[in-house]
Each structure stands twice: as C-alpha cells, then as structure tokens.
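Colleague: Have a look at this prediction, sequence included:
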Amino acid sequence: EPNIPAATSETKTSNLDKVFWPDEGYTKGDLIDYYRTVAPSLLPYLADRPLTLVRFPDGIDGKSFFQKNAPDFVPTSIRTEWIDSSNPDEGSAGNNFFVCESVEALTYIINLGAIPLHVRASRVASIDRPDWCVLDLDPKTAPFTAVVQVARAIRSLCDDIDLPCYVKTSGKTGLHILIPMGPRYDFEQQKLLGELIARVIEGQMPDIATTIRSPSKRGDKVYLDFVQNGRGKLIVGPYSVRPVPGATVSTPLRWSEVTPKLDPTRFTIRSAPRRIGRMTNDPLAPVLTDRPDIAASLRALAAKM
C-alpha cells in the first residue's frame, strides 16, 4: 500500500456547502471528501504525471474551463513541473503543470473546483515514453451491450498476441482499454499499436465496431477511438469523478465484470469508495508495472491485417 502523506492544516478549503450536483444535492465538500477517501488508490496513477484540470467553480451546470498551468501562488509544498509543448505550432512553449503526489496536493486541486482529473500516458521522468496505450470505446447511440462485446473481443485479440490489457469505465457511457507499455517504447509505437488493434477489431466486427471518427457516419456502432494516443494526449484518470448527473466515477474493473449486466452508472462518489474497500486489489494496477514485448505484439498484429 502506498505511503500517502496526510493533508496538512494549511490545506485550506472553501465553499464546502456549494452544491455541485443539483439533482443529487452533492456539494463541493462531498467531492473533496470523495477524493481524499480514494487517494490511496488514485495517487499511484497521478505520481510523476503532468495533470490537466477541468474546473467547474459553480458545479456541473455552471461554466467550466481546462487548466494546464498551475497558478503562481501554489504552495511550495505542492509539486509543479514545466513540460515543453507537444505542439509548438499552437503558440505555447509549454506549461507548468501540477504533479499531484499527496493528499495535500489533491485537496488543494479539488478545492479549485476541479472535478475530472485528466492524465497523460507518460510521466515527467520519461515524458516521451508512454506507460500505456489506450482504446476508448465510445458508444454514442450504440447499446452498451455492444461496448461489452467489443471490449471482450479486444481482450481476446490481446490474449492471442501475448499482450496484457486492463479495463475501466470511462465514467460516462464507454469503456477504456489500457495496454501497458513499459515505459520502453515511443509514442509512434503507441499510436501504431492502438490503430492496429482497432483496425483488426473493426475487421472482425464490422456490424458493431468502427474507426470512423465522424459521429454522423458511424451509425449505431461503437467507435474504436485510438487517436487518444500520442504525446500530450489525455484520458480521464482512474477513480476520477465525471461532471455529469449522478457523479459517476471512472472505475477499474475485473474482466469478469465486463458482461452484458454491467451498468457503468452504478459507480458513483457514494458507491466507489465502498467498492474499493471491498476489493483486495486494484484490477488496473498492473498497467503501471507490466512490461510486455510490444515489438513482438506489433509483428503479430501486422500479420493479422
């Protein structure tokens, strides 16, 4: 179990009674309590990783904005790191990101009104070497049972090419499949891995799976989104809360739970901490430590094309 530093008395919070989820009556204080409770499970995924916030200072029905740069007045005890821009053509040399590694830092960040926490696939120490490849299964108008079918097909394919893969809910209507990478490979290999898996699955299941990006051209198919791979690309972090009615949480799953009976809306800021307490281990944790032979898996995938 990780050694999680406690929040200090200097970690000030404010407006704890402000309602962030009107339908449920959940407050900013409830959100902070949730994140502090799940910190031992969450922080390993944030350690040494640049963090992008989405802030909702007036709750989910108010205005929101992305924030990459940590403000100048951040307490010195909270780590920040300058990361060069992934795309200098956008006019920014880079950003000074939060790196959240303690309950104190987590409390400070959530007190800013941050609801979801978005993470990169790479850490500061290995910024050009991703820890994982992700496939985001987005149903839009497809039934969730189709998402389950596609997810299980990806797992079967990964088994065939000797590649471990892990799954979590997106916190909304989809699933995220994460494949550990080491970090021993670069982002071009990460993107190639994601695309090849998506293309093979699309070929196997053309009636329910597609790689077509345009929602209007997908029909009722599950979108195999492999473009969330690449330097600077983000996914919502495991155990992150989503700014949607119900206060749902992006929740790591056992593969045995990925069945037609799975209901991703049942994982919320109320139920997720109880679930964590019942589980003996985190089913997603190996994505941070597994070191598969990606090069061999890429060759096996190419042979299936």
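Modeller: Received it, and whenever you're ready, just let me know what you need.

Colleague: When you work out contacts or count neighbours from here on, use the C-alpha atoms and nothing else.
Modeller: Noted.

Colleague: Against which helices or strands is the helix or strand where residue 157 lies packed?
Modeller: Assigning secondary structure by DSSP states H and E places residue 157 in helix 144-160. Here helix 144-160 touches strand 132-138, strand 175-180, helix 187-204, strand 222-225, going by 3 or more Cα pairs under 8 Å, 6 or more residues apart in numbering; DSSP states H and E.

Colleague: in that helix, what counts as buried?
Modeller: 144-152, 154-155, 157-158 (16 or more other Cα atoms under 10 Å).

Colleague: Reformat the residues you listed as CSV; add distance to residue 94.
Modeller: Output for the buried residues of helix 144-160, formatted as CSV (distance: Cα to Cα, whole Å):
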residue, distance to residue 94
144, 38
145, 41
146, 40
147, 36
148, 38
149, 40
150, 37
151, 35
152, 38
154, 35
155, 36
157, 38
158, 35
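
Colleague: try it against this one:
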Amino acid sequence: MADTGSRTLRLLSLMQSRRHWSGAELAARLGVSVRTLRRDVERLREIGYPVEAQPGVDGGYRLARGAVLPPLVLDDDEAVALTVGLQSAAQSAVAGMGEASLRALTKVVQVLPARLRRRADALRAVTTTAAWATGPTVDPGVLTTVAHACRDTERLTFGYTDSAGVHSDRLVEPVALVALGRRWYLVAYDTARGAWRSFRLDRLADPTTTGVRFAPRQLPAEDAEAFVRAGMGPRGRWYAVEVRIAAPAGPVRERIGAWATVEDDGEHACRIRMAADDLSWPALAIGVVGAECTVVSRPELRDLLGEWGRRFSRAAEDAAPTAGMPAAT
C-alpha cells in the first residue's frame, strides 16, 4: 500500500477489530515489511494511540486502553453521548440495530479515556429508557465484556442460571453474540462439558476474561444464529413475516423503522419484513402504521389479525356511551 496515510488508517482499523495481532500478521495484512510496520506503529503513537508492543514468541501489538479520541472526530461531550447512546441501542435486538451498536460500542469503549468512561457510566446509571418491547434486559457492561472476549478469542468465566433456576459456574471459549427478537445469546464452547452451548445473556452474571487465548473450534452449524435457533426447540419457534403496506416507505419507516426492514414496493406502497418470537409484535407494528395492508407471509399472522379484528369489532359494538356524552353516529 503506497499511501502512508491510508495504510495508517488501515492499521488502526485492524487493531480496533481485534485485541492482539502478531507483527507478522499485521505486516501481511498491510502488504509491508515488519520494519515498515514498526514505523507505522510509531506514527499511530505520535497521533495519540498508545500501541503496546509485546516481545517473545507470543508477542505482537495491541491497542491499549485509555487512548484519547481524536479531537477532530469527537470532543469529550460527544464521546460521552455516543457511548451512552450506543449502550442503550445495544440492548435493542431489532432489525440488526443491537448488533451494529454493540460492534461500535466495543470499538469506542476500547479507546475511551477513564475519565470519560466514568462520566458515561454515571449518566447511564441515572437514565431510564422507555421501550415498546418488554422482557429481560442485559447490562451494557455484560454485553461489552462478552463482546471483547469473543473478539479477542479469550476464555471467559461467568455464573449462569438456567431455565430451571439451577445456578452453575462456567468456563467457556466464546465465539459470537447473537441478537434474536428481544434477547441476546452467547454461543460458546463449554470446556467442562466438552460441548457447544448457547447462553441467554440476561441469565449470565459476573463475566470475567481470563487472559487465556484459544484457537477457535469449528461450530457445528452454518453460523452462530443457526446454532441458537436450532437449540430453541419447539418452544422457541421463530416467525419471519412479510407484509405489503399501501403507503410510501418513508412515512412507514419513520413509524416502525426500528422494528422492521422497510423497502419500497412502488411509488405508493412498501413491504415490511421482521422476525419475531411472538406474532403480537408484527401485528402491533402493522396497527401502528395505520394503512391498508396485505399479509404476504405467514398464514399464522393473517389468522391473528383476523382474530384481533373480530375482537376489536365486538368491543366497538358493545361499548356503551360515556355518561353525559352523546353516542357516536
């Protein structure tokens, strides 16, 4: 890569994507010699990123905590606002928002100075976010700790309470975080049980990294999401729904963009797609839009809307006029 500035940015991006890199790996990814890599690392240090060098067979480079965010990118107040916002968004598991927010949060927290982390934690501690969806919540600190362990291929310990209320201590090799519906799952290899497992993060306590790295194993599924879905069984049935809405995509996206994927389907229509473990959520989203619609899939959603429609019609017919108010005509 001939452009030194571009190569430096590429080096920074690589170091933010993984906790530890060997010098040979980094040099190969950048297409430069190890000597040129050392100069590029020094350049990063000069602009405020504390890159640590570790000698020895297992040595290499890593981006240390406490780096100052470049002032032309974010000032202190913006950095705090971004961190708090990402922590809130990371707890939303709809339309891919949670996963994208968590990836961004992992990068920001890695280089956020301690004084700004304290400000962000204090603000988050006294802030309550109202949400449409109900269900178990996950502490952002748990999310980021587990995400770092997955990214750095570092063994992780935690306490876990299963669906039967039985508590156990686990030592695992974490591979991926999966957001499904309103829940987060960790996919990991349980070293004591010698088997792959998925863990709900709202049932996980005190995750702690061990500092011991591992070589990733082959996951017995197409990907982490498929592994989690397969382990849900009949009680964890998942619905992928598609509905055509007789309204432009723009207004529909403003109403339910965080719940579903909204795509144009002609000048005056659009299609929404979403996945849910409870069909009440897509039914509610359709009702919020307030426009004519056609259920493309699934039949179960069509049946549910029919049931709701009949129930609401009966409620409207049976409603008595409020005292002192004329009946509707």
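Modeller: Alright, I've got the coordinates. Computed from a predicted structure; not experimentally measured.

Colleague: Superposed, what's their TM-score?
Modeller: With the length set by TM-score structural alignment, normalised by the length of structure 1, the two chains reach a TM-score of 0.25; 133 aligned residues with a Cα RMSD of 6.6 Å.

Colleague: Out of the helices and strands packed on helix 144-160 of structure 1, which gets nearest to residue 117 of structure 1?
Modeller: Residue 117 of structure 1 lies closest, by Cα to Cα, to one member of these: strand 175-180, at 15.2 Å.

Colleague: following the helix or strand hosting residue 235 of structure 1, which helix or strand shows up next?
Modeller: Element membership of residue 235 of structure 1, judged by DSSP H and E, is strand 234-236. Where DSSP H and E defines the elements, the next helix or strand beyond strand 234-236 of structure 1 is strand 252-253.

Colleague: I'd like to check what contacts the helix or strand harbouring residue 307 of structure 2. Which residues are they?
Modeller: Per DSSP H and E, residue 307 of structure 2 falls inside helix 299-318. The contact list for helix 299-318 of structure 2 (Cα atoms under 8 Å, 6 or more residues apart in numbering) reads 241, 279-280, 283, 295.

Colleague: Which of the residues in that helix are classified as buried?
Modeller: Of all the residues in helix 299-318 of structure 2, those buried under the rule 16+ other Cα under 10 Å are 301-302, 305.

Colleague: Give me the neighbour count for the residue lying closest to residue 98 of structure 1 once chain neighbours are set aside.
Modeller: Nearest residue to residue 98 of structure 1 in three dimensions, chain neighbours excluded: residue 80, at 4.5 Å (Cα to Cα, 6 or more residues apart in numbering). Neighbour count of residue 80 of structure 1, defined by other Cα atoms under 10 Å: 22.

Colleague: a helix runs through residue 252 of structure 2, doesn't it?
Modeller: Yes: per DSSP: H, G, I helix; E, B strand; the rest coil, residue 252 of structure 2 lies within a helix segment.

Colleague: Now it: closest residue in space that isn't a chain neighbour?
Modeller: In this structure, residue 252 of structure 2 finds its nearest non-sequential neighbour in residue 289, 6.1 Å apart by Cα to Cα, 6+ apart.

Colleague: Let me know whether that neighbour touches residue 254 as I believe.
Modeller: No: Residue 289 of structure 2 is not in contact with residue 254 according to Cα atoms under 8 Å; the separation is 9.4 Å.

Colleague: quick one, which of those two is more surrounded?
Modeller: Set residue 289 of structure 2 next to residue 254 and count neighbours by other Cα under 10 Å: residue 289 wins out with 18 against 11.

Colleague: what's residue 77 of structure 2 in contact with, if anything?
Modeller: By Cα under 8 Å, 6+ apart, no residues touch residue 77 of structure 2.

Colleague: looking at this, it is in a helix?
Modeller: Yes: counting by three-state DSSP, residue 77 of structure 2 is located in a helix.

Colleague: and it, how far is that from residue 117 of structure 2?
Modeller: 11 Å (Cα to Cα, to the nearest Å).

Colleague: If we ignore the residues flanking it in sequence, what's nearest residue 84 of structure 1?
Modeller: Leaving aside its sequence neighbours, residue 84 of structure 1 sits nearest to residue 94 (Cα to Cα, 6+ apart; 4.1 Å).
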